[in-house]
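Asker: the amino acid sequence is not available; the structure is as follows:
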């Protein structure tokens, strides 16, 4: 993607400061960030591009395993009496062991193009596919990271690359399984990879670090990685408390539930993102809230894998930053993730509009969820500012007001309808850093990206 050119847009209405504002001018600066966002401009300035629909900010997809896009839809059959997260994981490893750097680039590019069509403009890539199919380091240790970054550039997606510390198969297993050999990484390797990516100067790319999970990394190694990170202002992500078996194993080996152990053992702060955080105790939620750390919920994947329901009411009640992610990519649209986040709670609690909070002036369920995902997503991606505001990157979505589910809806209910009543694509245009990447509901490079993806899939699934 080339450098952004200064540009001026005018929208009939746009989502600013948690609500719809009318007649909005949006100015893009030469750095690809918003230099001015003003509501109440009665008519479009002569030099402005007039946008034909309501404007939303792009969202951060705060948790992604890009290679798993090549496995989406291929695990929906059961050949034995039992099928769960762990059996799904074993089958998924088959793709992880086969994918090449070239295929990784093609799969990532297609995935990220689909994410852009679904309203995401930045992705946090939880990257643990480090080595070749024999488990040996590439001549350039960052080979697979560059494949992902190249795929993001091909699609025009912003990328937060999060190399993952992954060193053992479980609490009681000191080493990885053979089918996990591509994942191996020491704290020094992970810190070095983060530094390499962060200092690469690639447009729209930044980097943090991740710990796969408490079961997959020893306390000593986690501590060593944090020593390497020091007080650097970078995101730190970890899978935690996703599955009850993980909770039971952690309790058996440490005497504590996973989040309780993490909060007691490590100095959590606003850099930390607890991915899934599905199985929790009330005291754990309170402790996370006090630390400033955030959570990342991935509703479609958690539903697909049978993980369970996060305690959304209490996370929201305690003001914990809550981003969303698409994880294994059975869904690539944020409105559907928010829909199922709310629907899961409705089924669990047999109530409606669970996420709404009339007492605090947040009576719109979709609005409260979007605002949570916006601010927390920026934090998860290491972005200082995010959304339609001065200083944030100039990312935006333009909805098609005639799309199914939006046609005839009063402007004040546009977001409600987009999240809860749209079952077909409704995004007409997408801009990243002031540059258009989607027009008339199509990615501008969709055809060549799809061809490369088909070639990769044919090689992975002959």
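Answerer: Thanks, I have the structure now. The model shown is predicted, which means the values in this text are computed figures rather than measured ones.

Asker: CA only for contacts and neighbour counts going forward, please
Answerer: Fine.

Asker: what residues does stretch 183-199 touch?
Answerer: 128-131, 135, 141-142, 145, 161-167, 176, 205-209, 221-222, 224-225, 228-229 (CA atoms under 8 Å, 6 or more residues apart in numbering).

Asker: flag every buried residue along it.
Answerer: For stretch 183-199, burial by neighbour count (16 or more other CA atoms under 10 Å) applies to 183-187, 189-195, 197-198.

Asker: quick check, nearest of those to residue 113?
Answerer: Within the buried residues of stretch 183-199, proximity to residue 113 (CA to CA) peaks at residue 197, which comes in at 21.5 Å.

Asker: please report the distance of residue 302 from residue 284.
Answerer: Per CA to CA, to the nearest Å, residue 302 is found 20 Å from residue 284.

Asker: out of these two, which sits in the busier spot?
Answerer: residue 302 (22 against 19; other CA atoms under 10 Å).

Asker: ok, then the element right after the helix or strand where the more buried one lies?
Answerer: For residue 302, the host element (DSSP states H and E) is helix 299-304. Counting by DSSP H and E, the next helix or strand C-terminal to helix 299-304 is helix 312-317.

Asker: what comes up buried for that following helix?
Answerer: By neighbour count on 16+ other CA under 10 Å, the buried set for helix 312-317 is 312, 315-316.

Asker: circling back: from the contacts of stretch 183-199, which land in helices?
Answerer: The helices, defined by DSSP state H, take in 145, 221-222, 224-225, 228-229 from those.

Asker: distance to residue 387 added to the buried residues of helix 312-317, as a markdown table?
Answerer: Shown next, in a markdown table, are those (distance: CA to CA, whole Å):
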| residue | distance to residue 387 |
| --- | --- |
| 312 | 23 |
| 315 | 22 |
| 316 | 20 |
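
Asker: coming back round to it: would you turn the buried residues of stretch 183-199 into JSON lines with secondary structure?
Answerer: Formatted as JSON lines, the buried residues of stretch 183-199 follow (DSSP: H, G, I helix; E, B strand; the rest coil):
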{"residue": "183", "secondary structure": "helix"}
{"residue": "184", "secondary structure": "coil"}
{"residue": "185", "secondary structure": "coil"}
{"residue": "186", "secondary structure": "coil"}
{"residue": "187", "secondary structure": "helix"}
{"residue": "189", "secondary structure": "helix"}
{"residue": "190", "secondary structure": "helix"}
{"residue": "191", "secondary structure": "helix"}
{"residue": "192", "secondary structure": "helix"}
{"residue": "193", "secondary structure": "helix"}
{"residue": "194", "secondary structure": "helix"}
{"residue": "195", "secondary structure": "helix"}
{"residue": "197", "secondary structure": "helix"}
{"residue": "198", "secondary structure": "helix"}
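
Asker: here's the one I want to compare it with:
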């Protein structure tokens, strides 16, 4: 959908109008389509500096809402795309049952996402059949949001997976905060911290609209905040209070969410610049002990991202040999390397700085391009042409 939603509608555009277009687009995607689209996105991620993706996977059902003969058909296509491209995968099947707080009936556009507790348990089991030969695959769960899952359902979901990552969208929009207050008398993050065992395996995606007590509570819990700064800017979500969160020692990672732009550097730069807009100051996300903002952003996002993905990160015995090479000739001012190189990569905003990427010791990006880009891109363009015709 990148580039297809930047036309003003009759009314004021918002996250909610964008979501309606998303539902229309998603209703047309079949199993082979999702594999082609996912492979293209994953190839671009590797080219842009991501070696692992946490896939918040929505599409489970056929376009008419019925389950496929294999309930994990769509998830299996995502797994195969990741295997084909060579990116690490943490798969997070989404549990989505309601359209609003208090168990409101789902909307028509949500029928491809829907599960009940029993069918979701079957889905998790069936995903295993598609991942038998995956070396470092991680399976977690994603109760979509407090809008889409009831308290009782959330408790049952957590019993299904007591060790893997748990990702949940929360407090992305002001409307969500107001609706949660009307339903429970508490703000979304406030409610979650008091009613769920939030700890280091949780990732609270967005957490944009939070107060000081909630910020402190997330940091104290050890949960990661999953920030998607480019998407949050594109949708007009708001600005997370990064300065306060870092001051409390909180963990954060970054992701591309709607994939309007796929670039690790873009996400980190947008994160820092959003904080500068908010605080009217510079070098806001430079954590204690750091002189370089680029290095602070990179290392915090790496640590938080690994935590959210359920993996250990860094070049160390037992870890995957995942690393990238930057072409210093494209950043001549950073010839000294080290912190200066990271600062230039994040803030200069120049494309194609990453020349090569290895994933599990395999050379997957050469000269700035995925080694199989031509075939992946051809399949993607064929699918896209059909979907937007």
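Answerer: Yep, it's here. As the structure is a computational prediction, the values presented were derived from the model and not from experiment.

Asker: before we move on, back to that, which strands and helices sit next to the helix holding residue 302 of the first structure?
Answerer: helix 334-349 (3 or more CA pairs under 8 Å, 6 or more residues apart in numbering; DSSP states H and E).

Asker: what is the corresponding segment of the second structure for the helix it packs on?
Answerer: Aligned by TM-score structural alignment, helix 334-349 of the first structure corresponds to residues 264-279 of the second structure.

Asker: which part of the second structure matches stretch 310-317 of the first structure?
Answerer: With TM-score structural alignment as the criterion, stretch 310-317 of the first structure aligns to 240-247.

Asker: what's around the nearest residue to residue 245 of the second structure once chain neighbours are set aside, how many residues?
Answerer: In space, residue 245 of the second structure comes closest to residue 215 once its chain neighbours are excluded; the distance is 5.9 Å by CA to CA, 6 or more residues apart in numbering. The burial count assigned to residue 215 of the second structure is 23, neighbours taken as other CA under 10 Å.

Asker: residue 294 of the second structure now?
Answerer: By the criterion of other CA under 10 Å, residue 294 of the second structure has 25 neighbours.

Asker: which strand or helix spans it?
Answerer: Going by DSSP H and E, residue 294 of the second structure is in helix 293-309.

Asker: and the angle from that helix to helix 264-279?
Answerer: Compare the direction of helix 293-309 of the second structure with that of helix 264-279 by axes from the mean of the first three to the mean of the last three CA atoms, to 10 degrees and you get 110 degrees.

Asker: buried residues of the match of helix 334-349 of the first structure, list them for me.
Answerer: Neighbour-count burial for stretch 264-279 of the second structure, counted by 16+ other CA under 10 Å, picks out 264-276, 278.

Asker: so which of the residues you listed is the closest to residue 330 of the second structure?
Answerer: Among these, and counting by CA to CA, the member closest to residue 330 of the second structure is residue 265, at 14.6 Å.

Asker: can you give me the strands for the second structure?
Answerer: Secondary structure of the second structure by DSSP state E: the strands cover 52-57, 88-95, 138-139, 142-143, 166-170, 202-206, 224-227, 251-254, 323-326, 354-359, 362-366, 369-370.

Asker: could you say which of those is packed most deeply?
Answerer: strand 224-227 (a mean of 28; mean count of other CA atoms under 10 Å).

Asker: which positions within stretch 210-217 of the second structure qualify as buried?
Answerer: For stretch 210-217 of the second structure, by 16+ other CA under 10 Å, it's 210-211, 214-217.

Asker: and the residues you listed as a markdown table, adding distance to residue 146 of the second structure?
Answerer: Converted to a markdown table, those look like this (distance: CA to CA, whole Å):
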| residue | distance to residue 146 of the second structure |
| --- | --- |
| 210 | 15 |
| 211 | 18 |
| 214 | 16 |
| 215 | 18 |
| 216 | 20 |
| 217 | 18 |
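
Asker: which part of the first structure lines up with stretch 342-352 of the second structure?
Answerer: With TM-score structural alignment as the criterion, stretch 342-352 of the second structure aligns to 415-425.

Asker: can you pull the buried residues of that stretch?
Answerer: 415-422, 425.

Asker: what about that stretch, start to end distance?
Answerer: 14 Å.

Asker: just stretch 430-445 of the first structure next, same as before
Answerer: Using CA to CA, the two ends of stretch 430-445 of the first structure sit 13 Å apart.

Asker: after superposition, how close is the match of helix 334-349 of the first structure to the first structure?
Answerer: Once fitted to the first structure, stretch 264-279 of the second structure is off its aligned match by 0.7 Å on average (mean CA distance after the TM-score superposition for the first structure).

Asker: trace residue 258 of the first structure over to the second structure, please.
Answerer: In the second structure, the residue paired with residue 258 of the first structure according to TM-score structural alignment is residue 188.

Asker: before we move on, back to that, ok, residues contacting the helix holding residue 302 of the first structure?
Answerer: Applying CA under 8 Å, 6+ apart, the external contacts of helix 299-304 of the first structure come out as 276, 308-309, 324-331, 337-338, 340-341.

Asker: wait, which of these is closest to residue 387 of the first structure?
Answerer: residue 324 (15.1 Å).

Asker: please tell me how far the alignment partner in the second structure of residue 367 of the first structure sits from residue 339 of the second structure.
Answerer: Counting by TM-score structural alignment, residue 367 of the first structure lines up with residue 295 in the second structure. Distance, residue 295 of the second structure to residue 339 of the second structure, by CA to CA: 6 Å.

Asker: more neighbours: which of these two?
Answerer: residue 295 (20 against 17).

Asker: these two touch, right, that one and residue 341?
Answerer: No - in this structure, residue 295 of the second structure is not within contact of residue 341 by CA atoms under 8 Å, at 9.0 Å.

Asker: coming back round to it: dump the strands of the second structure into JSON lines; add distance to residue 10 of the second structure as well.
Answerer: Converted to JSON lines, the strands of the second structure look like this (distance: least, CA to CA, whole Å):
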{"stretch": "strand 52-57", "distance to residue 10 of the second structure": "31"}
{"stretch": "strand 88-95", "distance to residue 10 of the second structure": "32"}
{"stretch": "strand 138-139", "distance to residue 10 of the second structure": "42"}
{"stretch": "strand 142-143", "distance to residue 10 of the second structure": "33"}
{"stretch": "strand 166-170", "distance to residue 10 of the second structure": "28"}
{"stretch": "strand 202-206", "distance to residue 10 of the second structure": "28"}
{"stretch": "strand 224-227", "distance to residue 10 of the second structure": "30"}
{"stretch": "strand 251-254", "distance to residue 10 of the second structure": "33"}
{"stretch": "strand 323-326", "distance to residue 10 of the second structure": "45"}
{"stretch": "strand 354-359", "distance to residue 10 of the second structure": "41"}
{"stretch": "strand 362-366", "distance to residue 10 of the second structure": "43"}
{"stretch": "strand 369-370", "distance to residue 10 of the second structure": "40"}
